[in-house]
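Trainee: next come a sequence and a model predicted from it.
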Amino acid sequence: MNDLTMNRRTVLLAGSASLLAGLMPQMTLAQSNNAARMNVIAFPEPPTLFIGLDQNGSTQTVSGKIYESLLSYDFDFTPKPGLAESWDVSEDGLTYTFHLVKTAKWHDGEPFTADDVVFTTKEFLMEVHPRARGIFQNCETIEAVDEHTVRFTLKQPFAPFLMGFEMSTAPMIPAHLYRGTDFRTNPNNNKPIGTGPFKLAEWNRGSYIRLEKNPDYHGEGEPHLDEIIFQILPDAGARAVAIEQGQVQQAQFFDIEMFDIQRLSELGNIQLITKGYEFYAPVARIEFNTRVEPFNDKRFRQAICHALDKQLFADAIFFGLGKPATGPISNRTRFYDADVKPYDYDLEKAAALLDEMGLKPDANGVRRTVKFLRLPWGETWARFAELVQQQLALIGIKVEIEPADPASWTSKYANWEFEMTSNYPYQFGDPALGVSRFFVSSNIRKGVAYSNCTGYENPEVDALFEKGATATSDADRQAAYSAAQKILVEDVPMAWLVEVDFPTLLDKGYEDVVVSAIGVNETYRKARKA
């Protein structure tokens, strides 16, 4: 660990113990009896717990215990029962029939039925959830066969259809509370009603969210925990101290600054888990606005790719929790292909490409000044932007870092008001669900974040992603996605740098916590004290 990192950590931790002490009475009170309880960090505080309208990361982590979908997924993406206890797929790949759990109830006591599934997928999600809309628009019909059986009939094969029933993609919504209402202003949005193993008991905004055991949960003998309390700790140092002192038993994603992960994982009562993020498989990257000069010239983008040391980013920014990326698809996602154009760290190649463009250094050695819109999710991304700035200076590209808060970053990104920015969106287990959305020209939609905001257009890539989504054999899908990866890595509308391994820090006194490919966003129906 270098001196700069040590100084950053010292500054973060200085005063954090006293800040945490101000939270201690609340935490101590929460642990005053012998109930089976778990304290988890929630950072940042969720804007809402209604997962139907918001898929923010912290919303998913909390609401994943309240809401459920039809399926869950093993670490290798094998579907597992959720609210569907079994399912059948026709030989032609057009008909999917789900047999639902018969004992599931909504938290208000009403039964969960096929009508709720039809309403959720045919009406609710189609109106408010862009990612789900991309899945269920493939359906010719969605119908209730009987009270506990639902049949989806597709217009044409859509290979990843079974991957579309993850909790944040297709959360089941109670039809009896939402049908015929304005989904976005429904008063039930403020008091979430799901079918999950935990119910919302209390939300003290700015302080904590307390979930309590659902006594009517359909899983026999589940859940095993009585309460889960999500502690809202805005200060990075306080979050680290809370783990260190045992005031919370779990942290996840970027809750803890990356430079502190290894130290905390070496505490005797803490384990470091990197499983449970396979469904998300983020690739930290730089996105270029290909509409503006000089980013509209792929030679400039290629020069940047040669000037960025991927291994240094993996080591210095993510502290070994990740590996250098090769392209748009993570090696943890289906249909990854490593046989693409390599961008080795080579300043001479980078400079030659800039010379070829006619971008010669001025008296100060500067060829071009560009702006980098900094991602506002903590210290990790501040250091990421600083390293980009340092490395591109070596080839005469001067980088001006533009700060942003979450709201302004999202607005600028969605409305194409950037030249370069960093990002790490989720892949959702299949290129058709989490990757193609950033490259197909039909998804160039101003005002919509996490779509094709780079403005990249290539009809051949559009056709390959379409073939990859609709082909019925894995071999044909692989061929299409391999071809798409090769083209994209040549055109580089983005610079893919690191396949990030998100860390979960978990108290060893708990078990069966990370049991699926969505890890900490799961229901925790199986989680228990050891």
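Mentor: All right, it came through fine. On a predicted model such as this, the values are computed, not experimentally measured, just so you know.
Trainee: please make it C-alpha for all contacts and neighbour counts, starting now.
Mentor: OK.
Trainee: next, work out how far apart residue 439 and residue 385 are.
Mentor: 23 Å (CA to CA, to the nearest Å).
Trainee: likewise residue 27?
Mentor: 36 Å.
Trainee: what about these two, which has more around it?
Mentor: Between residue 27 and residue 385, counted using other CA atoms under 10 Å, the more crowded position is residue 385 (24 against 19).
Trainee: in space, what's closest to the more buried one - neighbours in sequence excluded?
Mentor: Leaving aside its sequence neighbours, residue 385 sits nearest to residue 374 (CA to CA, 6 or more residues apart in numbering; 6.2 Å).
Trainee: against that first model, consider the following:
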Amino acid sequence: MKKGLFSLLTVIISGALLLSACSQQSSTPAAEGNAASTTTTTTDQATTETSSGLTELLKATDISKLPELAQKRTDTVIVGLTDPSGAFTPYFQQSGYDGNVSSLLYSSLVTVDNSGVPIPDLAESFDISDDQLTYTFHLRKDSKFSDGSPLTADDVAFTWTILHDKAYDGGYDLLSAHIKGGEAYKEGKAKTIEGIKVIDPQTISVTLDKVNATALLTLGSEVLSKAYYGKDYKFGQLDYIKNLHATPVGNGPYKLEKFIPGQEVRFVANENYYKGKVKIEHFIYKTTEGDTFQFVETGEQDFGGFQATTDNIDRLKKIGFLNLQPYTASNYGYLQFNMEHETLKDKAVRQALTYGLDRKTIYVDSNQGAAAIANIPTPQSSWSYTEDGINPYNYDPEKAKQLLDEAGWKEGSDGIREKDGKKLKIHFIGSKKKGTDVFIAVAKENYAAIGVQLEAEQFADFNSQIAKFESGDFDLVSFSTPILTDPSDGVISFVNGEVKGYNNPKIKELYDKGLATNDIEARKAVYKELYQVINEDAPYIFTSYGKSVYAYNGRIEGFNLNPFRGLSTSIPEWTLK
């Protein structure tokens, strides 16, 4: 499972946070039905529409209703988070939820503004050569790690180097940036990476073998301390880093105070943060399962994410002390086929299962219109989005039956289709939540009507679902992506082997072509073709684009939703009235 670039705060529709690193490297699975990171959409947050008619920030109407429990917290904010695994080191995370934690512990060399334009973070500035092959980063002289040690170019070089180590098996694909000499280092043919040059303690340059449209953000991610994470480093040996996950040394706005699995993650302000110590001393992620509405209404938590249904928004408005911010996440939901299984290697079967599923009822109608059907691996807000030449796979049981007939699956005496003595059964795995319940109920009926038996398995926690997914013991799994910044983010899973059993050389060719130019119009043409190929191959049943609303305590000021980074860039600016 790939983790990717940015550690982005993400809010799932149930209200707990889900995080994932998101960037061109990753399509890290998130629990199905989740809105993507606390990142919003690439449209202006003040004009984002929901099914309820809420189109802009609605401020709390009666802050006096704030429960006493919340009033007593004068230096602490509490937010819900799905239980992370504890791997809080960037690049080595086990799930997007770990990234939710590390996004407060680490900063990046480069971030993006609300328009998606790269801007400096730990780097004070950066330069790109005329041939677009050499990137030079000028670090801030006041940058330090949380232990007080200085952050220098050597730390950046170390971070880039271990991501090329042959033992690195995490999800961050720095190799895709094609740093000169990177492959030679990975293969053990060189002691250092030729393209990385430490010019002085505050300056480092890196030279690529070829142009890469996403190189700046790929290179500009989190920085690890060489003194801390590199003291035991030997080429080909990275297991030692696992022992450091629980005691991270970062450079972000907060330090890890305590992690109690299944209960909470506690943070305390980092006095060495380069922007200065944040104004809210303590931040807590509550990982306890429960009713998010209840947690927010009683003041146990200060923030929640919900589907933007009329019922939800009406209920949130009545609470009185909550600010409501609508958004449409820059991600997509999907059902992934396991094409290592013989039955699903047949494109006709995958297409039949797509035609045979009433996605509108499952994802739109059941959510009071707080979603739109997806058919390609990019959000509607992306500059690459297109419907030209895209099959919408409208619900069509007769078409599904026709495809299965042609594929040799004939109806048996019990109504379930058979081929070569094998029944057409689909083993689905998903999270234990209302949206999954709706899917199972409708899908079982839909599929039974075309002669397919759906067997469903649900998991109460996301880590268990991921473990089952990694084992390969499934036919169909439900996920959503993290926030997608670049079009390449949404298609990397079809290239890097994450989609089990899927290997179309044309996809890899188009993926590389889409990164080989910085010309937006040329890239649009490439992604249009790429989406058409994926749409035809049907390695996923694309499900929906979710519409959500953030509800947060009206005493919080400085709340800002970056369309590409979400709350991770906003939390350090928060204050409490």
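Mentor: Thanks, I have it. The structure presented is a predicted model; accordingly, all values stated were derived computationally and were not measured.
Trainee: what does the superposition give as a TM-score?
Mentor: After superposition, the two chains reach a TM-score (TM-score structural alignment, normalised by the length of the first structure) of 0.82; 482 aligned residues with a CA RMSD of 2.9 Å.
Trainee: got the contact list for stretch 250-267 of the first structure?
Mentor: 5, 9, 39-43, 236, 239-240, 243-244, 270-272, 317-319, 378-380, 502-507, 520 (CA atoms under 8 Å, 6 or more residues apart in numbering).
Trainee: in strands, which of those appear?
Mentor: 39, 40, 41, 42, 270, 271, 272, 504, 505, 506, 507 (DSSP state E).
Trainee: and the second one, what does it touch?
Mentor: This means residue 40 of the first structure. When contacts are counted by CA under 8 Å, 6+ apart, residue 40 of the first structure is found next to 228, 229, 230, 231, 248, 249, 250, 251.
Trainee: hang on, the earlier thing: which of the contacts of stretch 250-267 of the first structure count as buried?
Mentor: Listed as buried from the contacts of stretch 250-267 of the first structure are 9, 39-43, 236, 239-240, 243-244, 270-272, 317-319, 379-380, 502-507, 520; burial here means 16 or more other CA atoms under 10 Å.
Trainee: looking at the contacts of residue 40 of the first structure, which are in strands?
Mentor: Per DSSP E, the contacts of residue 40 of the first structure map to strands at 228, 229, 230, 231, 250, 251.
Trainee: the third one -> the second structure?
Mentor: Matched to the second structure by TM-score structural alignment, residue 230 of the first structure sits across from residue 285.
Trainee: so who does its match touch?
Mentor: 78, 79, 80, 81, 264, 265, 266.
Trainee: what's the match for the second one in the first structure?
Mentor: For residue 79 of the second structure, the aligned position in the first structure is occupied by residue 40, per TM-score structural alignment.
Trainee: residue 232 of the first structure versus that match, what's the distance?
Mentor: Using CA to CA, one gets 9 Å for the distance from residue 40 of the first structure to residue 232 of the first structure.
Trainee: what ranges does the stretch 251-400 of the second structure have for its strands?
Mentor: 254-260, 264-269, 282-286, 303-307, 322-328, 333-337, 371-373 (DSSP state E, counting those that start in this stretch).
Trainee: using JSON lines, lay out those strands together with distance to residue 123 of the second structure.
Mentor: Below are the strands of the stretch 251-400 of the second structure laid out as JSON lines (distance: least, CA to CA, whole Å):
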{"stretch": "strand 254-260", "distance to residue 123 of the second structure": "19"}
{"stretch": "strand 264-269", "distance to residue 123 of the second structure": "21"}
{"stretch": "strand 282-286", "distance to residue 123 of the second structure": "26"}
{"stretch": "strand 303-307", "distance to residue 123 of the second structure": "31"}
{"stretch": "strand 322-328", "distance to residue 123 of the second structure": "30"}
{"stretch": "strand 333-337", "distance to residue 123 of the second structure": "34"}
{"stretch": "strand 371-373", "distance to residue 123 of the second structure": "38"}
